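*Asks:* Build me a model from this:
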Amino acid sequence: MRRGTTERIRPGDTLGGALVRLGVEGNTAQAMVAAFGEVFNVRHIRPGDAIRLVLEKTDDGEVPVLLEYRRGPVEEIVVRREGEAWKASLREFDVQVEKVLVSGVLESSLSEAVVAAGERADLAYALADVLAWDVDFYVDPRRGDEFQILVEKRTYQGRLIGYGDILAAEYRGQATGVRRVFLYPNPKTGRPEYYAQDGTSAQRSFLKSPLKFSRISSGFGGRFHPILKYYKAHRGVDYAAPTGTPVWAIGDGVVTRAGWGGACGNMVRLRHANGLETVYCHFSRIAPGIRVGKRVAQKEVIGYVGSTGRSTGPHLHFEVIKHGSHVNPLTLKLPPAEPLPQSELPAFQEAIAEFVEALDGRVYASANDDTEVVGP
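*Replies:* Predicted coordinates for the structure are as follows:
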């Protein structure tokens, strides 16, 4: 006869400690944890997570025979007794993946427009990430701007689990014009990248904005109003944003300064290729691991908006320096990355033909209204 019992991980707890609380003998708990660790890092178990222990009644009392840990909505780790040993396996549930076209019109903010279209706000953040080289979602959006997103949706039993790749996207903005991008493998690296319809790369050496569009800032007041200005007097741009908004490196570079900068407060300075440098000021805190000499990648978070130093409120002061002279970040023009070679264009056009038709409204219905949206 078997019975199951459930225990939640407590703050500061370990998997072994939770098993012992359930009555598992120390050596057995250790063996179960060791087997568990072969398929999942036990350090990634979080407080509040539940484990289920199955016990079997024997002449010597109840002994553990099975441990289950639900890792997210579609995966489960199972540790079962096989003779005197313990074996772990990862069980994945049947997840449905479908391509859907999500479209909307901005009335207040991008994230609210995506939610109004029946999707989760994290799809808005993914779109902003895809278009980060062309659209500054802190400055460019206007009421009436339109977007389309062809995306893979992952569902389980009618519940939205998450989003896969954005296969194609379009943003029609009053300040940006029309921006269309399509996902396609880079023929040199094999990594998926975004390209315009003519095969030119959608990516550039520098991003349009140093602020990562995130949950923290997506509902920021002052939407559709100027939130930044270029100040010649102090040679940079001020982005008003909530404390804690992530700030990322707008291009690959090396940290040349990280720490207290007087009036600049907590700050980071980066050196990039081709004589370019960028400066980021007034952080509430600098991201862990950011120190002088460290190489950072484009889109790597280097700090968080704050109001340290000489500051009247939370904002990011941002500067771009070219060959020793300050330039206006808002008018800085940089060439795109390498386009697809001419020999690759026929294959590219064939691959994206379906996506072009979707954006042109010739295929795909809108997102399934019957999907239950869950999670953040």
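
*Asks:* make it CA atoms for all contacts and neighbour counts henceforth
*Replies:* OK.

*Asks:* Locate E350 within the secondary structure: which element?
*Replies:* For E350, the element it lies in under DSSP states H and E is helix 345-359.

*Asks:* for that helix, packing partners?
*Replies:* Using 3 or more C-alpha pairs under 8 Å, 6 or more residues apart in numbering; DSSP states H and E as the contact test, the elements touching helix 345-359 are strand 146-156, strand 159-173, strand 177-185.

*Asks:* to compare against the first, here's another:
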Amino acid sequence: MKNLRLCFYKYLGSVFFVFFLMLLSIAQNGYANENNIEQKTLSQENETIINDDIPQSGYYDLYARSSLRSSLGVIAGDFQEYITLLFDNVQTKASNFLEDLSYQYLPKLISQVPQKKYKIEYTDDTLILKSTIESGDSLGSLLNGWISFSNILNIVEESKDVFSLASLKVGKPIVFYINKKDLSLKHFEYELDMTHKVAIDFSGEKYRVDFQEIPYEYKLVYVEGTVKVNFFNSVLATNERAIFAIRLADVFTYDIDFAREIRDGDTFSALVEKQYKEGQFIGYGRIIGATFVNKGKKYEAFLYHDSEDEQKICYYNRNGDALQKAFLRTPVHFTRISSHYTMARKHPILGYTRPHQGVDYAAPKGTPVMAVADGEVTRAAYTGGYGHLIILKHKGRLESQYAHLSGYAKGIKNGASVTQGQVIGYVGSTGLSTGPHLDFRIKKNGNFVNPEEIIIPNKLPIDEKEIPAYKKYIKTVEAYMQNTKNKDEFIAEEWLKGIR
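*Replies:* This is a model prediction of the structure:
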């Protein structure tokens, strides 16, 4: 801390030195300006005497007063300018000082601190350094010097059944809490994901590791809009983010084909949780209720207890029928159909007519492709004309195929289990393809069927005994949406509790 004080005194001395030079420069600059004014005015004097016949004595008296006022004005202007420059200079030096503190002085004062850029906060007894994981960082490189390396290995080993600290994710936040008195590490945090963090308390070589939920603030917000040109951009026009468009489309994806059924003039609305951390918006929580009017038909969705699994929640319409079906309507969002299911299509590359027993979705390369139902990967490989291909096996002797992919999502390999809506790959143009698109096919009992016509049963509806409670729940949701109930009363942790 002594070195920190010396750094501060050094910069304070620089500020006073700059102020002294400013005063000296003001005096010199004021004198020079006054001389310039005198020379200019004397030249005007000769012209004035000739033309206006003004006595010299009177003119000099007038000039003396004018010169004084001008000089004072110039000096005042210079003083104001230098004051501005001074504050700019101080601000720049302060900014540079903090940057130096972050990059240079902190590692020198506290040798254990890794070479990083930090956001620095403090309390009466604690210095708080906030940063993020960078490439090459490990728990060892972050905590080396604070505790022994053997204890670091013990932490990794003891935690592996709950979470992995063997490899840290780049970009994830980390926080050091350092004791001001002895510069020892009191506490360290690493965010595993959006919901949980690892917290390690230190007392010398002793430590305690906790797996904690990240505390968020939730705010209930009502969003509404009208489709103009396309749904995606229309959501962005409401000042919401792209992920919200995807989330809202997911709610209605069983009933509305967002690839080809969206029309100008369609309307949408949603009651959604927004997540905040330390006052900063970080993402969206649950969509509690939503409506979508597509081609004049109104669709409604209300989030409620799953009728088949008490541990889950599901979307239902006003009558208690589940929106979720065994298959999604489409495996990709916000695209167009470039080729339908047909038994006679001229192949764009081969040049002859043959069956096209699937649906082509034209989309930019890299567009996420989702599994249309729960299933198991039976193939994920390059297969000639189909390019990179994924085949999923589903219940009821159903099979779905995804061709011409640019690549596979992490974990997608033969034998892997997938869930409905999970991203399994990305649109590409591999194999016999004239441009980026997804060739999507479904087999039933070993034969290809038209994906646009296949009928798949819904999830079970809400039990009849639950309907009265569900109707009461809908009224609460609609009161929030219609602004007749104060959204500040919403408590995220209590939502859906006690309804049954």
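
*Asks:* Quick check: TM-score for this pair?
*Replies:* Overlay of the two chains. TM-score (TM-score structural alignment, normalised by the length of structure 1): 0.79; 347 aligned residues with a C-alpha RMSD of 3.3 Å.

*Asks:* re earlier: which residues are contacting the helix holding E350 of structure 1?
*Replies:* Residues outside helix 345-359 of structure 1 that contact it (C-alpha atoms under 8 Å, 6 or more residues apart in numbering) are 101, 148, 150, 167-170, 182, 184, 197, 199, 363-364.

*Asks:* Export the residues you listed to TSV and append columns for distance to K229 of structure 1.
*Replies:* TSV is the format used below for the contacts of helix 345-359 of structure 1 (distance: C-alpha to C-alpha, whole Å):
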residue	distance to K229 of structure 1
L101	36
Q148	30
L150	34
L167	34
A168	32
A169	29
E170	27
F182	32
Y184	36
Q197	33
G199	34
V363	42
Y364	41
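
*Asks:* Pull the most distant pair out of those residues.
*Replies:* Greatest spacing in the contacts of helix 345-359 of structure 1, by C-alpha to C-alpha: G199 and Y364 (23.4 Å).

*Asks:* Show me which of the two is the more surrounded one.
*Replies:* Using other C-alpha atoms under 10 Å, the more surrounded residue of G199 of structure 1 and Y364 is G199, with 21 against 16.

*Asks:* I figured that one hits L340, correct?
*Replies:* Yes: if you go by C-alpha atoms under 8 Å, G199 of structure 1 and L340 touch, sitting 5.4 Å apart.

*Asks:* show me the contacts for N450 of structure 2.
*Replies:* Shown in contact with N450 of structure 2 (C-alpha under 8 Å, 6+ apart): 341, 357-358, 441-442.

*Asks:* Please pull up the equivalent of it in structure 1.
*Replies:* Matched by TM-score structural alignment, N450 of structure 2 corresponds to N328 in structure 1.

*Asks:* any idea how far that match is from D252 of structure 1?
*Replies:* Going from N328 of structure 1 to D252 of structure 1 by C-alpha to C-alpha, to the nearest Å gives 19 Å.

*Asks:* got it, and E193 of structure 1?
*Replies:* From E193 of structure 1 to D252 of structure 1 the distance is 17 Å (C-alpha to C-alpha).

*Asks:* ditto for E92 of structure 1
*Replies:* 37 Å.

*Asks:* do I290 of structure 1 as well
*Replies:* 13 Å.

*Asks:* Surely Q148 of structure 1 touches L167?
*Replies:* No: using C-alpha under 8 Å as the test, Q148 of structure 1 is too far from L167 to be in contact (10.9 Å).

*Asks:* which residues are in contact with both of these two?
*Replies:* Here Q148 of structure 1 and L167 share no contacting residue, scored by C-alpha under 8 Å, 6+ apart.

*Asks:* Can you classify T256 of structure 1 as helix, strand or coil?
*Replies:* At T256 of structure 1 the chain is in strand, as set by DSSP: H, G, I helix; E, B strand; the rest coil.

*Asks:* Please pull up the equivalent of it in structure 2.
*Replies:* For T256 of structure 1, the residue aligned by TM-score structural alignment is T378.

*Asks:* so what's that match up against?
*Replies:* 390-393, 413-415.

*Asks:* swap in T243 of structure 1?
*Replies:* By C-alpha under 8 Å, 6+ apart, the contact set of T243 of structure 1 is 284, 304-307, 314-315.
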